[in-house]
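1. Here is a sequence with its predicted model. Questions after.
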Amino acid sequence: MEITGLTWGLTIALIVGLLAFDYFAHVRKAHTPTIREAAVWSGVYIGIALLFGLVFFAFGDTQHAVEYYTGYILEKALSVDNLFVFLVIMASFRVPRDYQQKVLLFGITFALISRTVFILLGAAVISVWSDVFYLFGIVLLIVAGNQLKGELAGDSAEDEADNVMVRLAKRFLPASDSFDGDRLFTVENGKKVMTPMLLVMVAIGATDILFAFDSIPAIFGVTQEAYIVFTATAFSLMGLRQLYFLIDGLLDRLVYLSYGLSAILAFIGVKLILHALHENNLSFINDGQNVSVVEIPTVLSLIVVVGILVLTVLVSLASPKGQALRTLQNAEKFSHRFTQLDPQAPLEERRAAAERMDTWTAKAEQVDQKWRDKLLDHKDRYSQIIRTAHETRLSDPDSADPRGVSEAIVRQAGPRV
């Protein structure tokens, strides 16, 4: 398949059109997408990405098709990991739920812009200095090692919310402590000041630039064709906002995702170094001659990337930590739903909600204490959400068996912290 200027132009127009549609059709009015809305649009964007890869097959370009799908899966996995950091940042700024998708879309747009710049720079450097693959490979190995080291040390991503860009913005520009809808600026005491909405976007924008340092070298390890790198990266970012609301809660349960991504980055790093050795021009390595090494084919890369991701997801969901997190999350989720019930809701609906809450709360009580201590966000034994729900339950004489578990929860939780 010949990649011409027209091909680039039509592709960029498609990407910009999809972004514009997202801005005008989905986030103009602040709201939290329903599961159905998120599922439909996630399917649409993933479908577009998969169909795009078939274009290469239609032109008989099997090699680029395999490279595209490998790059897409790799970038999608890295994007999901980045999305988790975005959510940590939003939680640290306490972004209201209805405004989160606007922040996510900004993050996706900025990521697309920053990565496009890095792709063009990377392609330009590769064209004049092929040995840059040594550098790319070393960078990925360092990133993989640091990510693994951070996971083993239990480092938190919350520091991303207080990066240097945010500190500079707070220092030199007046900022409000409270949101004013989804506005970036507001007026306080007659002065125009930033809102936390702008600060969280600054934090995400600065973090996006850091993400590009591992994302772009990784996909250049799959293909050196700039067009494939761009399209795989762009389509992996499109629909990421809807995907978050679709798998809301599942992200937290992928407790070993970082380990899997570390393995993938290390694998791609080794692949890049092998490729660099195969096309070596450095005088201090084999006298500037090519080194006869085995290169890793793209098809094998695809199999390894998919295999590691599948294994990571399965191990995460089946692990004691993953199951404990699922149980505690469901206890909080169904407890919250119970407190949000309309007081005039039918008796059967209130009883059904109470039973679901009791079921998951009872399971939460069986979770090993070490996981409760590690996974619960509160100092007391039970989260405030669960405590509030069961206190509400005690005052509801119509719910099925209103005592029992509820009294035990309130008694064991002790006084409010």
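-> Perfect, I can see it now. Numbers count the residues shown, from 1 in each chain.
2. Only C-alpha atoms from now on, for both contacts and neighbour counts.
-> Fine.
3. Do a quick rundown of the helices in the stretch 1-150 of the chain.
-> Along the stretch 1-150 of the chain, counting by DSSP state H, counting those that start in this stretch, helices occupy 5-25, 35-58, 62-93, 100-128, 132-153.
4. most tightly surrounded among those?
-> The highest mean neighbour count among the helices of the stretch 1-150 of the chain, using mean count of other C-alpha atoms under 10 Å, belongs to helix 62-93: a mean of 21.
5. Just name whatever secondary elements that one is in contact with.
-> Helix 62-93 sits against helix 35-58, helix 100-128, helix 196-220, helix 226-237, helix 240-246, helix 257-278, helix 298-318, with contacts defined as 3 or more C-alpha pairs under 8 Å, 6 or more residues apart in numbering; DSSP states H and E.
6. tell me the contacts of the closest residue to residue 315 other than its chain neighbours?
-> If you skip the residues right next to it in sequence, residue 315 has residue 256 as its closest partner in space, 7.5 Å away by C-alpha to C-alpha, 6 or more residues apart in numbering. Each residue near residue 256 by C-alpha atoms under 8 Å, 6 or more residues apart in numbering is listed here: 312, 313, 315, 316.
7. Next, format the residues you listed as TSV and append neighbour count and distance to residue 43.
-> Putting these into TSV (neighbours: other C-alpha atoms under 10 Å; distance: C-alpha to C-alpha, whole Å) gives the following:
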residue	neighbour count	distance to residue 43
312	20	23
313	18	20
315	17	25
316	19	24
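8. what's the helix or strand for residue 187?
-> Secondary structure assignment for residue 187, by DSSP states H and E: strand 185-188.
9. helices and strands around that strand, which ones?
-> Checked by 3+ C-alpha pairs under 8 Å, 6+ apart, strand 185-188 has strand 191-194 packed alongside it.
10. Return the distance of the strand it packs on from the chain's centre.
-> Average the C-alpha atoms of strand 191-194, do the same for its chain, and the two points are 31 Å apart (C-alpha atoms, centre = their mean, to the nearest Å).
11. Same check on stretch 9-18?
-> Centre to centre, stretch against its chain (C-alpha atoms, centre = their mean), the figure for stretch 9-18 is 24 Å.
12. And the strand holding residue 187, what's buried?
-> Within strand 185-188, the residues that qualify as buried by neighbour count (16 or more other C-alpha atoms under 10 Å) are 185, 186.
13. got the contact list for that strand?
-> 176, 180, 192, 193, 194, 195, 198.
14. Buried members of these into PyMOL, please.
-> Taking 16+ other C-alpha under 10 Å as the burial criterion, the selection of buried members of the contacts of strand 185-188 in PyMOL is written as:
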select buried, resi 176+193+194+195+198
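15. nearest to residue 212, of the contacts of strand 185-188?
-> residue 198 (21.4 Å; C-alpha to C-alpha).
16. Give me the nearest residue to that closest one, chain neighbours excluded.
-> Closest residue to residue 198 in three dimensions, ignoring its sequence neighbours and counting by C-alpha to C-alpha, 6+ apart: residue 184, at 4.9 Å.
17. quick one: the residue of the chain positioned farthest from its centre from residue 295, how far?
-> Most distant residue from the mean C-alpha position of the chain: residue 287, 44.2 Å away (C-alpha atoms, centre = their mean). The gap separating residue 287 from residue 295 is 20 Å, by C-alpha to C-alpha, to the nearest Å.
18. Next up, a structure to set beside the first:
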Amino acid sequence: MTVSPLVWVLTLAGILALLAFDYYFHVRSAHVPTLREAAVWSCVYVGIALLFGLGCFVFGGTATGSEYFAGYITEKALSVDNLFVFLIIMTSFRVPRENQQKVLLFGIVFSLIARAGFIFLGSALLNAFSWVFYLFGVTLLLTAGNMLKPQTEESHSAQNLVVRISRRLFRTTDDFDGDRLFTRIDGRRMMTPMVLVMAAIAGTDLMFALDSIPAIFGLTQNVFIVFTATAFSLLGLRQLYFLLDGLLDRLIYLSFGLAAILAFIGAKLILHALHENNLPFVNGGEHVDVAEISTGLSLLVILVVLVVTIMGSLFSTRGRTQTAMAHIRRDAAAYLDSEYTADAGERERIFLRLLAARDHINALGPEARKQVKNEADLMELCRRVADSHAAAHAEHEIRPSL
């Protein structure tokens, strides 16, 4: 499919307009999105992506439409897995709940810019050197191998190389000042911890791009489709974060499904590289007559693997138990942190979620209870939160009479 400069300009203008709309109508005024708000706007952004895909079918044909949807679904699944790391980073830095939207929007914008650069660089390399298909294929196979380890809260750490370097380079205040990057203390202009959070998000975005761009190039080499599928998978990611909050820990098998998808696409890339081969030490520099995997089959495999792994995660006792443990640890830390949020409704929400997680662990049978680590510590956290909650309500009832 040949794309005219006008279509490129209109597409870029539309993406920028959506980002501007997101900022001015949702992010500029710091608040905690309600579940309804997150659900409605997640559906809106997914709907826009689906309509664009239908346009690809109508104006580009079946092959182009299939390539777009295969790329969009793969990138969306990878972005959901990346949200877990964003959650750990913001929890580690104690980012106030109201200000997390700004961090996420920054991450989306930075990711778009970084991935656009990788896309055009990758396209140029693939057009100039066919052996780059081998490189991308091997990269995806190695990434798939690394993802076979379960992705739990303990397997991630916000204190990565980027964060450690940022801490050394940037001297920041101890506390946040709303969502500002800079504040004044004793007349001196200083950076807030928000700078470190955004540096950590930017660093992880770059690492994610190294995985996702080879993956989508394994499904299509059409730069317009690669760019738009990637862009639409990122748009709406902020809303999806708040919608899936509470389910991210539960998707315990998603990393296995993504590993299978990346390995499949890696194999597809290597087969394509063999078909286009011109390396002198492989078959004398001649192409190798191998079967190639169609885009339609790729789309089917991606959908089946994702459905199986997501449903398996949601209905597994292990997934629910792991979610309960993660909720107690994070929700207790958030509730006991006076700076986490000033929204009484948000504090009540995490309190009720913590109680539900506690009740789940208490109701486990002997075999399932073996999965629970440090149960005594978890129950102690629940007790501390319950005491704090009771004290807060008692103080609220006394105040009107004073």
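-> Structure received. Note that this is a predicted model, so its numbers are computed, not measured.
19. What does the residue nearest to residue 198 of structure 1 correspond to in structure 2?
-> In structure 2, the residue paired with residue 184 of structure 1 is residue 181, using TM-score structural alignment.
20. That match reaches residue 198, doesn't it?
-> No. Using C-alpha atoms under 8 Å, residue 181 of structure 2 is not in contact with residue 198; the gap is 9.4 Å.
21. Neighbour count for those two, which is higher?
-> Neighbours around residue 181 of structure 2 and residue 198, counted as other C-alpha atoms under 10 Å, are more numerous at residue 198. The numbers are 22 against 16.
22. Now which residue in structure 1 aligns to the more buried one?
-> Under the alignment (TM-score structural alignment), residue 198 of structure 2 pairs with residue 201 in structure 1.
23. How about its match: what's its closest non-neighbour residue?
-> Spatial nearest neighbour of residue 201 of structure 1, excluding adjacent residues (C-alpha to C-alpha, 6+ apart): residue 103 at 6.5 Å.
24. Next one: the one you found relative to residue 248 of structure 1, how far apart?
-> If you go by C-alpha to C-alpha, the gap between residue 103 of structure 1 and residue 248 of structure 1 works out to 16 Å.
25. what does residue 45 of structure 1 give?
-> Per C-alpha to C-alpha, residue 45 of structure 1 is found 18 Å from residue 248 of structure 1.
26. How far off centre is the strand holding residue 187 of structure 1?
-> Averaged over its C-alpha atoms, strand 185-188 of structure 1 has a centre that lies 31 Å from its chain's centre (C-alpha atoms, centre = their mean).
27. next one: stretch 179-186 of structure 1
-> On the basis of C-alpha atoms, centre = their mean, the separation between the geometric centre of stretch 179-186 of structure 1 and that of its chain is 25 Å.
28. To residue 76 of structure 1, which of the helices and strands packed on helix 62-93 of structure 1 lies closest?
-> Between residue 76 of structure 1 and these, the shortest gap by C-alpha to C-alpha is with helix 226-237, which sits at 4.7 Å.
29. what's that closest one aligned against in structure 2?
-> For helix 226-237 of structure 1, the matching stretch in structure 2 spans residues 223-234, with TM-score structural alignment as the criterion.
30. got the buried residues for the matching stretch?
-> 223, 224, 225, 226, 227, 228, 229, 230, 231, 232, 233, 234.
31. ok, now how distant is the counterpart of the residue farthest from the centre of structure 1 in structure 2 from residue 290 of structure 2?
-> Using TM-score structural alignment to pair residues, one finds that residue 287 of structure 1 aligns to residue 284 in structure 2. Spatial separation of residue 284 of structure 2 from residue 290 of structure 2 under the definition C-alpha to C-alpha is 16 Å.
32. what do you get for residue 30 of structure 2?
-> Using C-alpha to C-alpha, we find residue 30 of structure 2 at a distance of 55 Å from residue 290 of structure 2.
33. what does residue 102 of structure 2 give?
-> Remark: distance between residue 102 of structure 2 and residue 290 of structure 2 (C-alpha to C-alpha) = 48 Å.
34. So which of residue 30 and residue 290 of structure 2 has more stuff around it?
-> Set side by side, residue 30 of structure 2 and residue 290 show more neighbours around residue 30, with 16 against 11, by other C-alpha under 10 Å.
35. quick one: contacts for that one?
-> 98, 99, 101, 102, 179.
36. re earlier: looking at the helices and strands packed on helix 62-93 of structure 1, which is nearest to residue 153 of structure 1?
-> Evaluated over these, closeness to residue 153 of structure 1 peaks at helix 257-278, with 12.6 Å, by C-alpha to C-alpha.
37. in structure 2, what residues pair with that closest one?
-> Counting by TM-score structural alignment, helix 257-278 of structure 1 pairs with residues 254-275 of structure 2.
38. how far does that stretch sit from the chain's center?
-> 20 Å.
39. same deal with stretch 319-339 of structure 1?
-> How far stretch 319-339 of structure 1 lies from its chain's middle: 20 Å, per C-alpha atoms, centre = their mean.
40. in it, what's buried?
-> Along stretch 319-339 of structure 1, these residues count as buried under the neighbour rule (16+ other C-alpha under 10 Å): 319, 321-336, 338-339.
41. Ok, stretch 203-223 of structure 2 next?
-> Neighbour counts using 16+ other C-alpha under 10 Å place 203-205, 208-223 of stretch 203-223 of structure 2 among the buried residues.
42. Give me the distance between residue 226 of structure 1 and residue 234 of structure 1.
-> The span separating residue 226 of structure 1 from residue 234 of structure 1 equals 12 Å under the rule C-alpha to C-alpha.
43. Repeat that for residue 155 of structure 1.
-> Note on residue 155 of structure 1: its distance to residue 234 of structure 1, by C-alpha to C-alpha, is 30 Å.
44. Same check on residue 201 of structure 1?
-> Residue 201 of structure 1 sits at a distance of 20 Å from residue 234 of structure 1 (criterion: C-alpha to C-alpha).
45. wait, what's in contact with the closest residue to residue 32 of structure 1 other than its chain neighbours?
-> Closest residue to residue 32 of structure 1 apart from its sequence neighbours, by C-alpha to C-alpha, 6+ apart: residue 98 at 4.8 Å. Contacts for residue 98 of structure 1 (C-alpha under 8 Å, 6+ apart) come out as 30, 31, 32.
46. Can you tell me which of these is closest to residue 23 of structure 1?
-> Using C-alpha to C-alpha, residue 30 comes nearest to residue 23 of structure 1 of the contacts of residue 98 of structure 1, at 11.0 Å.
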